[in-house]
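In: missing the sequence, but the structure's below:
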């Protein structure tokens, strides 16, 4: 299984991350071109995109030229700028997902450095408003997000195993087996595992 590091890139960011689909015909090979298309569609310069994301111009340029692969944090910042969920962005460079999504077809990101695994269980599909993601955080894992891709986005977080400390717009919630937190996300969020065992949870996203 490939890995992807989840951290905030800076001006000197030369780190490379990879994920499933990184072969010559996989989604990762097509992602840089799609990111460049999205910027051009909005008539944004690299400087403008850097201003909107807080990511250096040089990092964005290297990403669009496929010289580096995006970290999870960088991809999250781009998704926020383009008002797309990560699953929506990846779906744009994948063939359309079938009605029945087999386990082996579900895209998995694994960030062993921060202890985070993300599985796109039910990716976006034309005509459907919902998507489902499964997350696993190892003990001590702490994943912050600056903002949602779409302000006011509706999410439902359901803990299957373990303890999840979830901070939504400054409010801290401790969720245990079977607990569900439902909310609309306007600002920062943070997923943290404060326990000594992994936590497994499901995130259901409902598009507006």
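Out: Arrived safely. Keep in mind that what you see is a predicted model, and the values were worked out from it rather than measured.
In: CA only for contacts and neighbour counts going forward, please
Out: Noted.
In: list the buried residues of the helix ranked longest in the chain.
Out: Scanning the chain for the helix with the most residues, using DSSP state H, yields helix 27-41. If you call a residue buried by 16 or more other Cα atoms under 10 Å, then helix 27-41 has these buried ones: 27, 28, 29, 30, 31, 32, 34, 35, 36, 39.
In: between these, which sits nearest residue 96?
Out: Nearest to residue 96 among those: residue 27, at 12.0 Å, using Cα to Cα.
In: pretty sure that closest one sits against residue 90.
Out: Yes - counting by Cα atoms under 8 Å, residue 27 does reach residue 90; the two are 7.2 Å apart.
In: use this one as the comparison:
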């Protein structure tokens, strides 16, 4: 699915959820911290929101990120570089969705790419969300609350995603991670 088609799907799904919950755009803006103007553009499929904006929306609605972007074919192949992706505000961090809502509606998987020597500090996620990160290429320093953890290729870390955390690429080449997010049922 092309990015424009996906953004229209995201917008339609967001509008559907908002109307089912009987929220106005103003109420949704208050819940999420995302402006009414931006939410309207997303609902109309006129903008490609950053990952941070998507996290704010899904956290405010208490839904998995893939709820807004799920596509459900009977057989799915996720090829690197060909799927729907979102970038962080400085474009040093990029995530590609893997099997959007295909495994279980409470699990999300992503490929993440972090530019050389860059740091990415995501918005804290939903309370109760468990995040598992595996370094596929490179070396990463994870900061979770005030603790530092160094991870090399194929090392994994599991933590509560609502904790303040960051990813720092320690090398002068891009780092690649596999992320799994598990929501409470």
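Out: Okay, I see it. Since the structure is predicted, the reported quantities are computational estimates derived from the model, not experimental observations.
In: compared with structure 2, how much does the next helix or strand after the longest helix of structure 1 deviate?
Out: Following helix 27-41 of structure 1 in sequence order, the next helix or strand is helix 46-53 (DSSP states H and E). When structure 2 is overlaid, helix 46-53 of structure 1 sits 1.8 Å from its aligned residues on average, using mean Cα distance after the TM-score superposition for structure 1.
In: the next helix or strand after helix 46-53 of structure 1 aligns to what range in structure 2?
Out: Downstream of helix 46-53 of structure 1, the next assigned helix or strand under DSSP H and E is helix 57-64. Alignment of helix 57-64 of structure 1 against structure 2: residues 36-43, by TM-score structural alignment.
In: can you check stretch 132-141 of structure 1 too?
Out: Mapped onto structure 2 using TM-score structural alignment, stretch 132-141 of structure 1 spans residues 109-118.
In: and the matching stretch, how far from the chain's centre?
Out: Stretch 109-118 of structure 2 sits 12 Å away from the centroid of its parent chain (Cα atoms, centre = their mean, to the nearest Å).
In: same question for stretch 166-173 of structure 1.
Out: Using Cα atoms, centre = their mean, the offset of stretch 166-173 of structure 1 from its chain centre is 18 Å.
In: now do the buried residues in that stretch.
Out: 166, 167, 168.
In: between those, which is nearest residue 144 of structure 1?
Out: residue 167 (9.0 Å).
In: tell me the contacts of the closest one?
Out: Contacts for residue 167 of structure 1 (Cα atoms under 8 Å, 6 or more residues apart in numbering) come out as 173, 188, 189, 190, 191.
In: same check, this time on residue 165 of structure 2
Out: Going by Cα under 8 Å, 6+ apart, residue 165 of structure 2 touches 121, 122, 124, 142, 143, 144, 145.
In: wait, residue 168 of structure 1 sits on residue 181?
Out: No - if you go by Cα under 8 Å, residue 168 of structure 1 and residue 181 don't touch, sitting 9.9 Å apart.
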